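Colleague: pasting a predicted model and its sequence here:
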Amino acid sequence: MRAESLTVEAYREENTGNRSCLAWFAIGLCACFLFYKYVLQVSPSVMTADLMQAFSVHGAGLGNLAATFFYSYLIIQIFSGPLLDRFGARYIGSLALLVSALGTLLFAHADQLLWAEVGRALMGVGVAFATVTYLKVAATWFDAKRFAFLSGLVPTAVMIGAVFGQVPLAHVVSSEGWRRSLELCAILGVVFAALFLLFVRDKANAQPAAQQTRKVGWQDIINVLKRPANWLLTLYSGLAFAPLAVFAGLWGNPFLVTSYHLTTTEAASLTSLVFIGLGVGGPVFGALADYFGKRSFWMFLGGFMTLVSVLFLLYCPGLHNTVLSILMFLFGFGTSAFMLGFAMAKDMNSLLLAGTVVAMVNTGDAILGAVTEPLVGYALDLGWRGKELNHTPVFATQDYVHAFSLLPVYLVLSLVFLFWITKMMKKENLVNS
């Protein structure tokens, strides 16, 4: 039976068998899209010296180059939800994967900074649809009771992609060079796009008949934007996730190399623990929230765990490798609780607008990532004492600590916004949140 032709009755009846296989296969391909997104997002972290040398940039320049990904991501993210709600995941997702693969190929062959920025921007354009596509498919193919758990699996896909973008990619960069490594990433994107086009189908969930046929209009989108709680969740999400994106996605590796005298590969292995913690914590927090309710409690717990971990990492130098590894894991584990914010957002808005709401909340990650990566790079340049190695600036441990001091501030603010959101939702009697 084709997915497009499934009726509401068939959807309700087919909880196993063909329907279950279709649903899990679709969500699996969406997870591959997320995997690919984070391979591309964190890839500069294992080629920082190569990129600074190739394009003759320092800390702020590299931060801006990496953040170009977030600039375009941010712009497209605004439109990704409405586009998916209106046209479905199959063709939009396939096209998005192709665009990101094209951007990766352009970046790999760039010999000028401008073309590298264009390539990096195209990567951001394509992968801006990844998280929204996953959560849109989860909302329309699966029972609402599973949504927190399924959204908790997003960090698992992120973890696999980000870990692949650390140690394995670092080995490929060492042996093949950064350009050839990105060419292979581009080929992977084309393969995922083909699979997406062939196997993902758009299907109405078991919603009221009026919602199945009604198209998303501008008034629906305006109603989403008018809700203060949606904006607070957007700010919370960005503040909670930005420290991980900045530390593990770009500047953490050189910090570990400098502070603990590690090789790039050894530092990448430690950074991978952040993403492993993220991948483990996502389904754990999702399952706990589904079983016990009170999502905000688990979000507070995760945020506090992240804050403590970051404070120890930054302000307790000379940590033993075992303690350092545990803190890196807890950094990611605690951060994963922020994904419960998407379940909160879905509960507060119509299922018809799942893509739009998810895109709005996810915009917070892009905004804070786009601002913070170059800001940290600029702070590093301010403390730089002129030391270079192979025409590449070398920063001291204290420079990194000063630049990273912004991260605990973000985490404290995220907890403040979460407290505010919780008070608002109690007034609306959304008890599960």
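Modeller: Yep, it's here.

Colleague: drop to CA atoms for contacts and neighbour counts, all remaining ones
Modeller: OK.

Colleague: list the contacts of stretch 303-322.
Modeller: Here stretch 303-322 makes contact (C-alpha atoms under 8 Å, 6 or more residues apart in numbering) with 240, 259-260, 324, 327-328, 330-335, 337-338, 401, 404-405, 407-408, 411-412, 414-415.

Colleague: in it, which residues are buried?
Modeller: Using 16 or more other C-alpha atoms under 10 Å as the test for burial, stretch 303-322 gives Gly303, Phe304, Met305, Thr306, Leu307, Val308, Ser309, Val310, Leu313, Leu314.

Colleague: Leu169 and Leu182 touch, don't they?
Modeller: No: applying C-alpha atoms under 8 Å as the test, Leu169 and Leu182 come out as separate, 9.3 Å apart.

Colleague: below is an additional structure, to be compared with the one above:
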Amino acid sequence: MKNETSFLKNPFFISWILALLFYSLEYAIRSSPSVMIGNLQTNYDTSSTEISSLISAYYITYSITSLAAGLFLDRYGAKKPVFFGILVLAIGCLLFGGSYYDVGYAGRLMQGMGSAMAFPAAVYIAVKAFSGKNLATAIGITQTLGMLGGSAGQKLSNSYLSSGNSVSSIWIIFGAASLILALLALLFIPKSEVSENHEKQKNIFDNYKIIFSNPQSYLCGLISGLLFAPTTIFAMIWGVNFLQKTRNISLESATVACALVPIGWAIGCPLLGWIADKIKRRIPVIVGGAILMAVSLLQLSYLPDLVSENISFLFLGIGSGAAMIPYSIIKEVNPDKVKGSAAGAINFLTFGVTTLLAPLFSKLFGSKLTIGLNDNSLLQHSLLFFVIGIFGTVIISFFLKETGNVKPAETN
């Protein structure tokens, strides 16, 4: 029993809890704007298309900063990067709560920049807090609670705004919570010994050269990005608004439906990962998850009375758990020495896809939403946009190297 609970006495255990809170908070901040598009339109006095661009700006800095997050952690340890990451997130929230569009846009960019530190930091600290036996479980908990934070962010934000509170005040609350968490991180995360060897840092940049010269890395990022897109673009940005205006359902019901996508993801990610390990095959599980997503979206589009929106979105989320499998593959198709950098690389590629697709979706479908009241065809066409991308991942996956049955020479 002593060995099983020894991690509780590890000073990095509290640090991991703080990193876990950081990751959950940033996911709540990432997803919350989806339930307040109308409020943000009024606050900034602009169109829904402009608000979509504002919300999507998060992914621009999130994807780019993901590359640097691991470098900062390796160079400085967890204490300073986590503190500054949360601090930048807090400032971004406070700026986003203002009434000037350009200031809000800068705030959203800062939110993405600060948030990019959350998951890499949680993994970095987990390595120090847990033994190898408990490490995978700790990382799985981190991923799951992050998505649950996204779901909670949508539900709680909707309840708060429905009570008559202003949209500005909720971002002040997010900012204040982030500042408190930043202070706790500064107080409780211990300093860790880090290498001052600049040659080693130089080699880290060389790692990215290796990763980005491997075509398989791009396939991993493209597959993951296309499978994440229905969550990041639809469920976390447009979904609530689309369901309200094309299906004429209440804000509360639309919020619950979209919030079930991250809950489904929290189920699907460990479940599909377990299946992939059990059958020792990665590609069939990716294809299976993609098919489940496509069927869920097609049912929602063309057979809406078959099951409720809640069930459709839950299964969409479960299927999207397959988006995490390429995170394992990219480490397996690249040399062992670059596995740490591979996580930052695929985050960059995955959310780079969101950065490119979000404005395209907004232009093609979001701009028509105001004239598409009770227009089910608009919802059908918008969801087909994602179905096409999902079927694209099925085709791309056949060019991906199967790594599930390969026994690595070295494990992390």
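Modeller: Arrived safely. Here the structure is a predicted model, which means the values were calculated and not measured.

Colleague: can you tell me which of the contacts of stretch 303-322 of structure 1 end up in helices?
Modeller: 240, 259-260, 324, 327-328, 330-335, 401, 404, 407-408, 411-412, 414-415 (DSSP state H).

Colleague: so among those residues, which ones count as buried?
Modeller: Counted by 16+ other C-alpha under 10 Å, these give 240, 259-260, 324, 327-328, 330-335, 401, 404, 407-408, 411-412, 414-415 as buried.

Colleague: all strands for structure 2, in order.
Modeller: Under the criterion DSSP state E, strands are not mapped anywhere in structure 2.

Colleague: counterpart of Ile64 of structure 2 in structure 1?
Modeller: Using TM-score structural alignment as the criterion, Ile64 of structure 2 maps onto Ile75 of structure 1.

Colleague: meant to ask about Ala254 of structure 2, not that
Modeller: Using TM-score structural alignment as the criterion, Ala254 of structure 2 maps onto Ala267 of structure 1.

Colleague: and what of Ala28 of structure 2?
Modeller: Using TM-score structural alignment, Ala28 of structure 2 lines up with Val39 in structure 1.

Colleague: same check, this time on Ala294 of structure 2
Modeller: Match for Ala294 of structure 2 (TM-score structural alignment): Leu307.

Colleague: measure that match to Phe297 of structure 1 for me?
Modeller: Leu307 of structure 1 is 15 Å from Phe297 of structure 1, where distance means C-alpha to C-alpha, to the nearest Å.

Colleague: one more: Val190 of structure 1?
Modeller: Between Val190 of structure 1 and Phe297 of structure 1 the computed distance is 41 Å (C-alpha to C-alpha).

Colleague: same check, this time on Phe35 of structure 1
Modeller: 28 Å.

Colleague: and the two? Which one has more around it.
Modeller: Between Phe35 of structure 1 and Phe297, counted using other C-alpha atoms under 10 Å, Phe35 has the larger neighbour count: 25 against 16.

Colleague: am I right that that one is in contact with Ala157?
Modeller: Yes: look at Phe35 of structure 1 against Ala157 with C-alpha under 8 Å: they come within range, at 5.3 Å.

Colleague: can you pull out the helices in the stretch 151-300 of structure 1?
Modeller: For the stretch 151-300 of structure 1, the helices defined by DSSP state H, counting those that start in this stretch cover 154-164, 167-176, 178-199, 209-213, 218-225, 228-246, 252-260, 264-292, 295-315.

Colleague: possible to save the ones you listed as CSV with distance to Leu29 of structure 1?
Modeller: Listed next are the helices of the stretch 151-300 of structure 1 as CSV, based on distance: least, C-alpha to C-alpha, whole Å:
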stretch, distance to Leu29 of structure 1
helix 154-164, 11
helix 167-176, 21
helix 178-199, 7
helix 209-213, 24
helix 218-225, 27
helix 228-246, 23
helix 252-260, 29
helix 264-292, 17
helix 295-315, 27
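
Colleague: please identify the deepest-packed of those helices.
Modeller: Per residue and on average, the most neighbours among the helices of the stretch 151-300 of structure 1 fall to helix 154-164, with a mean of 26 (mean count of other C-alpha atoms under 10 Å).

Colleague: and Leu233 of structure 1, how far from Ser296 of structure 1?
Modeller: 11 Å.

Colleague: pull up the overlap in contacts between these two.
Modeller: Shared contacts of Leu233 of structure 1 and Ser296 (C-alpha under 8 Å, 6+ apart): Leu418.

Colleague: picking up where we left off before, go through the helices of the stretch 151-300 of structure 1 and name the closest to Ala101 of structure 1.
Modeller: Distance to Ala101 of structure 1, taken as C-alpha to C-alpha, is lowest for helix 178-199 among the helices of the stretch 151-300 of structure 1, at 4.4 Å.

Colleague: what stretch of structure 2 does the closest one fall on?
Modeller: Using TM-score structural alignment, helix 178-199 of structure 1 lines up with residues 167-188 of structure 2.

Colleague: the matching stretch vs structure 1 - mean distance after superposition?
Modeller: Stretch 167-188 of structure 2: mean distance to aligned residues in structure 1 after superposition is 1.5 Å, counting by mean C-alpha distance after the TM-score superposition for structure 1.

Colleague: cool, thanks, signing off.
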